[in-house]
Structure formats: structure tokens, C-alpha cells
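**Student:** Quick one, what's the 3D model for this:
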Amino acid sequence: MDRRSFIKKTGAVGAGAAAATALAAPAIAQSMPKITWRCTSGFPKALDTIYGAAEVFAAAVNEATDGNFNIQVFAAGEIVGTLEALDAVSNGTVEMMHNCSYYFWGKDPTFGIGTGIPFGLNARMTNGWLYEGGGTDLLNEFYANYNTIAFPAGNTGAQMGGWFRKEINTLDDLKGLKFRIGGMGGKIIEKVGVVPQGIPGGDIYPALEKGAIDGAEWVGPYDDSKLGFNKVAPYYYYPGWWEGGVTVHNFINLEKWNELPKSYQAIVKSASALANSVMMARYDTLNPKALKEIAASGTQLRPYSQQILEACFDAATETYAELSAENATFKKVHDSYMGYRREGYLWQQLSEYNFDTFQMLQQRAGKL
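**Tutor:** As a prediction, the model looks like this:
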């Protein structure tokens, strides 16, 4: 091949490469556009577990898009309050929120199921129902009525049963008590004589300290001690029967979601799943130490009596029947959720329960 022919051929290749580069740059720019969203958390920054999960999510989205998709996380109250956040996402004031759906159950009781309802699913089964049991699709069919779509982005696991100023031994001890409780648990505990109080997390301590309420539940040892509840109430009860596997969701404005490139939608889903996993891991890691510290500070741990648990279980069953009779959407989602519970405990009583029970007995014997 002579020199002139070689130059012609290599020049053509070079021109083709240059053209490909020119075409590739705009294509990449279109598939990874610069986007900035605001995410309002339902929680204060002091809670590095729940609030922190939103930061985990936002960081993962930013990293996966080389910084092109930036989600700014704001604590509850910085833009809107916890209880106003759904409306803000629905009307486009903010693009998304990281929050518990059960705060909005007053709009429709179906919102309660998204977070988890009393005597419902534990954390493992909740994830099973949401990811593989059709739960997320059912919920998003409902959430579309509020111009939102949601993905699981955190789970606390089974929570504690709350702080009280006095011992709670019988059903009579509950009558007339003003108790801060989130979600549908308030409607159910009301049936046994409690006066439920809906108070955001950041307002619980002063209400408990001033005696405006007689007791309060929040999450568990780590978060509760960070908020100082052990300083104003001596009795700490378990289990939190109303929150056996609490899911926090990323709620996104539906129009903003549909505007995202498919690749960004996939990243949001994956980053939400990461936050879901990390939050549970953090609680499992932080709660044991915090529980020991709370007990050492003088807090008295108490189990709810069987009488109280059974009365509340019956009240929950009665409540779900009432809601299902008057709300077809609630019934549809509830039937799926409770159907998963029935099958899930059939398996877990053979597997998780027996394994965990044996291990706990070894722990009590000082062998672990």
C-alpha cells in the first residue's frame, strides 16, 4: 500500500471516529441529564438511622449518575413538616419525600398498610410481601390517586412498646392514658381505653417532659435514647405490637417520576433498596448496645401482659373487619397483606422461630 492510499484510508477512519465521538456526547448527555431534586424527610437530622437512610439513598443516586442526579435531603420542618409532606409531594412543591405512609392514614386507612399495621408482618415478611408478594404494585396503584409512586427505602424491624410514667400491668391501667402513637395503632389502642395522641417525633420529648402525655412510643433503644425519653419516663415496654416491621418509603411526585430517563428510574429503585437494607442493618447493630446503656441508666424494662396483647389483637382484628366493610381499596390491599402473614408464619414457626429460640437460650446461659 502506498503512502497516499494509507493516508486516505486512515483519514477516513479518523473522520468516522470523530463523528462517532460527536454523536456519542449528546447521546450521553441526553441519557444522563443534570437534575436536582429536593427530598423532605419525615424525621429530624439527629436520627442518623431513619434520616440517615435518606442520605444513603441520595449518595447512591449521585454516585451512580456521576453526580448528574443530585437529591438534596432536608430534615422535617425545613421545607414542610412530617404530616404535610404528602401534600407537598403530590402538588409538586417538592419532588419527593422519605417518610412513613401511616402518618397519612387519616386520609385513607390504606396508607397505614404501606408502613405496617398492628399485628401485621415482621421485617422479613414485609420485604417479602413488598418485593415478591405484589405489595409494592398494589400500594402504587393506590398511591397513584395521590399523584405519587413509592418504593421501600428503610425498615426499623420490630419496635419497642413505648415509655410510660407508671407501670402498665392490666387493661385497667391503660384506661384514660394519653399516649403518643403513630399510624393505625392509635385507632386500635383507643378500643381498649387509651387516648391516642398524634405527635411528630421532634415534639415527643417536651410533651412527655411537661406531662402533656402519659406515655409515648417512637422506635427502639437507639433512637429513643437519642431523643432522651429515658430521662422523662422510667418504664419501657415491649413488644411494639403495632409496629412489627416498619417500612419507610421514598414517595415521588408521579409527573417527576415519569420525566426521568429509564436509567435514572432504575437507579432510584436500586438506591431505595440499598437504603432499605442499610437502615435495618444499622438498627440491628446499634440497638443492642443502646439497650444495655438504657438498662444501666435505671430504665425498667417490662413486657406487655398476655391479657393486654390478646385484647389489642382482638381489637385490631375487629378494626380491620370494620375498615374492610367500608373501604374496598383497604380490603384489597389488606387481604393480600394478611394472606402473606398467614403463609409467612406457617414457615417461620419452623425455621426462624426455632433457630432463634435455641440461640437465645444459649445467650441467656452465657454460651454466646
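**Student:** okay, CA-based contacts and neighbour counts for the rest of this
**Tutor:** Fine.
**Student:** mind listing the helices for the chain?
**Tutor:** 3-31, 50-64, 85-90, 110-115, 123-132, 135-143, 185-189, 204-209, 221-226, 254-259, 262-296, 306-326, 328-348, 352-364 (DSSP state H).
**Student:** Export those helices as a markdown table, with columns for mean neighbour count and distance to residue 248.
**Tutor:** Shown next, in a markdown table, are the helices of the chain (neighbours: other C-alpha atoms under 10 Å; distance: least, C-alpha to C-alpha, whole Å):
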| stretch | mean neighbour count | distance to residue 248 |
| --- | --- | --- |
| helix 3-31 | 11 | 29 |
| helix 50-64 | 22 | 8 |
| helix 85-90 | 23 | 13 |
| helix 110-115 | 25 | 6 |
| helix 123-132 | 19 | 11 |
| helix 135-143 | 19 | 12 |
| helix 185-189 | 21 | 16 |
| helix 204-209 | 18 | 19 |
| helix 221-226 | 20 | 15 |
| helix 254-259 | 16 | 18 |
| helix 262-296 | 18 | 8 |
| helix 306-326 | 15 | 22 |
| helix 328-348 | 16 | 16 |
| helix 352-364 | 12 | 24 |
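**Student:** Could you point out which of those helices sits nearest residue 74?
**Tutor:** helix 50-64 (9.1 Å; C-alpha to C-alpha).
**Student:** Against which helices or strands is the closest one packed?
**Tutor:** On a contact count with 3 or more C-alpha pairs under 8 Å, 6 or more residues apart in numbering; DSSP states H and E, helix 50-64 meets strand 69-74, strand 148-155, helix 262-296.
**Student:** and the direction of the longest one versus that of strand 148-155, what angle?
**Tutor:** The directions of helix 262-296 and strand 148-155 differ by 40 degrees, with axes from the mean of the first three to the mean of the last three C-alpha atoms, to 10 degrees as the criterion.
**Student:** Now do helix 262-296 against helix 50-64, angle only.
**Tutor:** 150 degrees.
**Student:** circling back to that earlier point, export the helices of the chain to CSV and tack on distance to residue 161?
**Tutor:** Shown next, in CSV, are those (distance: least, C-alpha to C-alpha, whole Å):
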stretch, distance to residue 161
helix 3-31, 48
helix 50-64, 18
helix 85-90, 26
helix 110-115, 17
helix 123-132, 16
helix 135-143, 26
helix 185-189, 11
helix 204-209, 15
helix 221-226, 11
helix 254-259, 35
helix 262-296, 13
helix 306-326, 11
helix 328-348, 21
helix 352-364, 20
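**Student:** So for residue 157, which of these sits nearest?
**Tutor:** Here helix 123-132 is closest among the helices of the chain (C-alpha to C-alpha), at 5.1 Å.
**Student:** Check what contacts that closest one and list those residues.
**Tutor:** Contact with helix 123-132 is made by 116, 135-136, 152, 155-158, 244-247, 337, 340-341, 344, as judged by C-alpha atoms under 8 Å, 6 or more residues apart in numbering.
**Student:** Next: stretch 327-347.
**Tutor:** Contacts of stretch 327-347 (C-alpha under 8 Å, 6+ apart): 109-110, 113, 120-121, 125, 129, 133, 135, 138-139, 142, 323-325.
**Student:** Would you do the same for the sequence below? I want to compare the two.
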Amino acid sequence: MTTRRKFLTSAAIAAPAALAAPALAASTIRWRMQTYAGPALAEHVIKPAIDSFNKIAGDQMQIELYFADQLVPTGELFRAMQKGTIDAVQSDDDSMASPTEVTVFGGYFPFASRYSLDVPVLFNQYGLNEIWDAEYSKVGVKHISAGAWDPCHFATKDPITSLADLKGKRVFTFPTAGRFLTQFGVVPVTLPWEDIEVAMQTGELDGIAWSGITEDYTVGWADVTNYFLTNNISGAWAGSFFANMDRYNELPAHLQELLKVCMDQSHYYRQWWYWGGEASLRVDGTKMQLTSIPDEEWATVESAAHVFWDEIAAESETKAKVVEIFKKYNADMEKAGRPYRYG
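**Tutor:** Okay, the predicted model is just below:
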């Protein structure tokens, strides 16, 4: 891996118009960003935003986008960004193993959300932004913004129609989700993202609990699994954009603002892409048969999640604060009723 670049100052940007083009080209700020997503998925979850940023920023700044594990393994993303080996990351906290008190809540924290809109509301209106900003500032990383992805469902070789069917199943999933699911007999398996399709074909894996049905179709997993479980353990994946703090602080204010705007546009894109895709592929998709665990049986999983929340809250003051926000938010949604919560 190459060492981080030392960028020129922005003084050249103030050069006379006649000299602006060559001066800007010579002083272009160049960042390297790695996403958790493979190429097919990145076409939707990150590439449009980076393409827009580069088009608008022009000679002032360009971001080189790398896909899952291209520069470093996903589990090393945080350390590489913190050291400045790469400049920015798109990931959840859990997958990139960030050494913060909020890491456990990234990705799929069991039943923390029911719908994708829950995530931005939790961050922007219920105080999670401030907690994430404080935690990452302590370790030299800028938390730019958080947003929602798809819900977490099982895609499996064999049909799942009861909790008993989960026992012994080797499943690729996120660290915290795996920790939660072990009580139901699931065997969490950690593999590089690009190896999952082959692992399903060879029998190394029995299933995947990493996404909703949109990703299953987009990345090819629907071609190697036979069933899709309609019950989910979370309504939306919570992920973020991060940057090395020194690199971020070196940017002029207008480029910092452009980063935020383009990241927010990425969050918006995913809101409708996933929401529409999850519905249309359940209705019109032809590659996986839908199965369900009865609601009364699945309710025991939701109850177990609340016990899990309390176990996490007992680990630290910051974790307890986040869990209290989840409890407050979900209680508010229940009281608000339809369309915020049903039944």
C-alpha cells in the first residue's frame, strides 16, 4: 500500500483566471475512498455520488473509488483510514472494526429500526449524530454522515419456516448480528465478500444474512440460494461515510460542504432504490421462493433482541446512552401509531 499523499495548499486556487486551469490541475486534491461494497452493488450505493462529486469538483478535487477489499480487507478499513493509507471509507462501524463505543450499533443492530427512514431520524433528530461525532473525533476520524440501506433477511439453500430450521445453519452475516443469532443455533461465518457466492455453491455456507432481496439479486446471491425469509432482524442497515480527520480538515470549506451534499444525495438514492426494490422483487422476482416464520414465533426473536439491548447497554455509559435513544425512539413510534408502526 502506498503512503498517503501530501497535498498542496489551496493557494493556487486563487490564481488569476488566465492561469487557473494549469494551476488547478497541478494542485488537484486526490483522495482514495474504499467502500464495503463489491462492484455490482457499488454501482448503486456509492458510485453515483462519487461521480457527481468529481464532476462538480473538477480540477479542485477528485476521489478515486475502490471496491470491497481492493486496497485493504474490510476489517482493516478503519485502521487504514486512521493512518492515512486511504483517505475515506464507506462502511458500517461493525464491519470495519472501528475501536469506538458505537461500533456494535453499526450495520444491523437487532430490531433497532423497522423502516429505512428510522435511521436518518435517529441520527438527525434523536442525537446519534452528536454521539458518533464525539466517538470518532477521539480517534482521529471524521464521521461525515450516516444513512440507511436495506433490511436484513436470510437467503438460504433450504426453506426456513420455523426457528428450529435455523439451528446449525452456517451463515455469512455481520459481527453483531452473528453474536445475536447464535442463541438460535446460527453459526456465523466470516469470509471475504467476494467469496460468498462460491461458498454457497461449495456448501461452505448454508445461507446469507447480510442484506435484503435487492442486494441478493444485484450481486448474484439470488442465483445460488433457493429461499428468502420474509422475517427480518432489522429494518435497515446503518452505514456511514468517514474520512481521515487530517485530510478532511485540510479541505477548503466549500469542498467539505460538497462532500456532505453528495453523501446526502447517496443516502437519498438508497432510500428509494432499496424501498422500491424490496417490494418489486418480492412480487415479481423469479429466483427465490418466499418463506416466513409465524409472527407469534418470530415475536420471541424480537423479545430476545430487547434482552440483547440491555446486555449491550451494561457494557459502557456511551452504549447505555445509545440504547436509551433506541428505546425512546421506538416507544415514540409505537405511540404515534400508523404509519410509523403497525400492530
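**Student:** quick one on the thing from earlier: how about the helices and strands packed on helix 50-64 of the first structure, which one is nearest residue 203 of the first structure?
**Tutor:** Short answer: strand 69-74, nearest of these by C-alpha to C-alpha, at 17.6 Å.
**Student:** Distance of the most centrally placed residue in the second structure relative to residue 132 of the second structure?
**Tutor:** Residue closest to the average C-alpha location in the second structure (C-alpha atoms, centre = their mean): residue 239, at 3.0 Å. Residue 239 of the second structure sits 12 Å away from residue 132 of the second structure, going by C-alpha to C-alpha, to the nearest Å.
**Student:** What lines up with residue 185 of the first structure in the second structure?
**Tutor:** Matched by TM-score structural alignment, residue 185 of the first structure corresponds to residue 177 in the second structure.
**Student:** For residue 210 of the second structure, see how far away the residue lying closest to residue 104 of the second structure once chain neighbours are set aside is.
**Tutor:** Excluding the flanking residues, the one nearest residue 104 of the second structure by C-alpha to C-alpha, 6 or more residues apart in numbering is residue 94, at 5.6 Å. Distance, residue 94 of the second structure to residue 210 of the second structure, by C-alpha to C-alpha: 13 Å.
**Student:** Find residues that contact each of these two.
**Tutor:** In contact with both residue 94 of the second structure and residue 210: residue 174, using C-alpha under 8 Å, 6+ apart.
**Student:** The residue nearest to the centre of the second structure contacts residue 90, doesn't it?
**Tutor:** Yes. Assessed by C-alpha atoms under 8 Å, residue 239 of the second structure is found in contact with residue 90 at 7.3 Å.
**Student:** picking up where we left off before, so which of the helices of the first structure is nearest residue 39 of the first structure?
**Tutor:** helix 50-64 (8.2 Å).
**Student:** hang on, the earlier thing: of the helices of the first structure, which is nearest residue 234 of the first structure?
**Tutor:** helix 262-296 (10.0 Å).
**Student:** which other helices and strands contact the closest one?
**Tutor:** For helix 262-296 of the first structure, the elements it packs on are helix 50-64, strand 148-155, helix 221-226, judged by 3+ C-alpha pairs under 8 Å, 6+ apart.
**Student:** Next, format these as TSV and append distance to residue 201 of the first structure.
**Tutor:** Listed next are those as TSV, based on distance: least, C-alpha to C-alpha, whole Å:
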stretch	distance to residue 201 of the first structure
helix 50-64	11
strand 148-155	17
helix 221-226	10
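**Student:** Count the residues that sit near the alignment partner in the second structure of residue 162 of the first structure.
**Tutor:** When the second structure is aligned by TM-score structural alignment, residue 162 of the first structure is paired with residue 154. Residues within reach of residue 154 of the second structure, counting by other C-alpha atoms under 10 Å, total 27.
**Student:** pretty sure residue 154 of the second structure is touching residue 206, no?
**Tutor:** No. Distance between residue 154 of the second structure and residue 206: 10.1 Å, which falls outside the contact criterion (C-alpha under 8 Å).
**Student:** Residue 353 of the first structure: which of the contacts of stretch 327-347 of the first structure is nearest?
**Tutor:** Closest approach between the contacts of stretch 327-347 of the first structure and residue 353 of the first structure, by C-alpha to C-alpha: residue 125, at 13.2 Å.
**Student:** Give the equivalent position in the second structure for residue 149 of the first structure.
**Tutor:** Aligning on TM-score structural alignment places residue 149 of the first structure opposite residue 142 in the second structure.
**Student:** Make sure its match is actually in contact with residue 243.
**Tutor:** Yes. Counting by C-alpha under 8 Å, residue 243 is a contact partner of residue 142 of the second structure at 5.1 Å.
**Student:** ok so, going back, for the contacts of helix 123-132 of the first structure, which one is nearest residue 291 of the first structure?
**Tutor:** Of those, the one sitting nearest to residue 291 of the first structure (C-alpha to C-alpha) turns out to be residue 158, at 14.1 Å.
**Student:** can you pull the contacts of that closest one?
**Tutor:** 122-123, 239-240, 243-246.
**Student:** among those, which ones are buried?
**Tutor:** 122-123, 239-240, 243-246 (16 or more other C-alpha atoms under 10 Å).
**Student:** Take those residues and write them to CSV, including distance to residue 59 of the first structure.
**Tutor:** Listed next are these as CSV, based on distance: C-alpha to C-alpha, whole Å:
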residue, distance to residue 59 of the first structure
122, 28
123, 24
239, 33
240, 31
243, 28
244, 28
245, 25
246, 23
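**Student:** wait, which of the helices of the first structure is closest to residue 170 of the first structure?
**Tutor:** Short answer: helix 306-326, nearest of those by C-alpha to C-alpha, at 6.5 Å.
**Student:** average distance between the closest one and the second structure?
**Tutor:** Superposed on the second structure, helix 306-326 of the first structure shows a mean distance to its aligned partners of 2.1 Å (mean C-alpha distance after the TM-score superposition for the first structure).
**Student:** and the angle from that helix to helix 328-348?
**Tutor:** Using the same axes, to 10 degrees: helix 306-326 of the first structure against helix 328-348 is 140 degrees.
**Student:** packing partners for helix 306-326 of the first structure?
**Tutor:** helix 185-189, helix 328-348.
**Student:** contacting residues around the residue opposite residue 257 of the first structure in the second structure once aligned?
**Tutor:** Alignment note: residue 257 of the first structure maps to residue 248 in the second structure; criterion TM-score structural alignment. For residue 248 of the second structure, the contact set (C-alpha under 8 Å, 6+ apart) comprises 142, 256.
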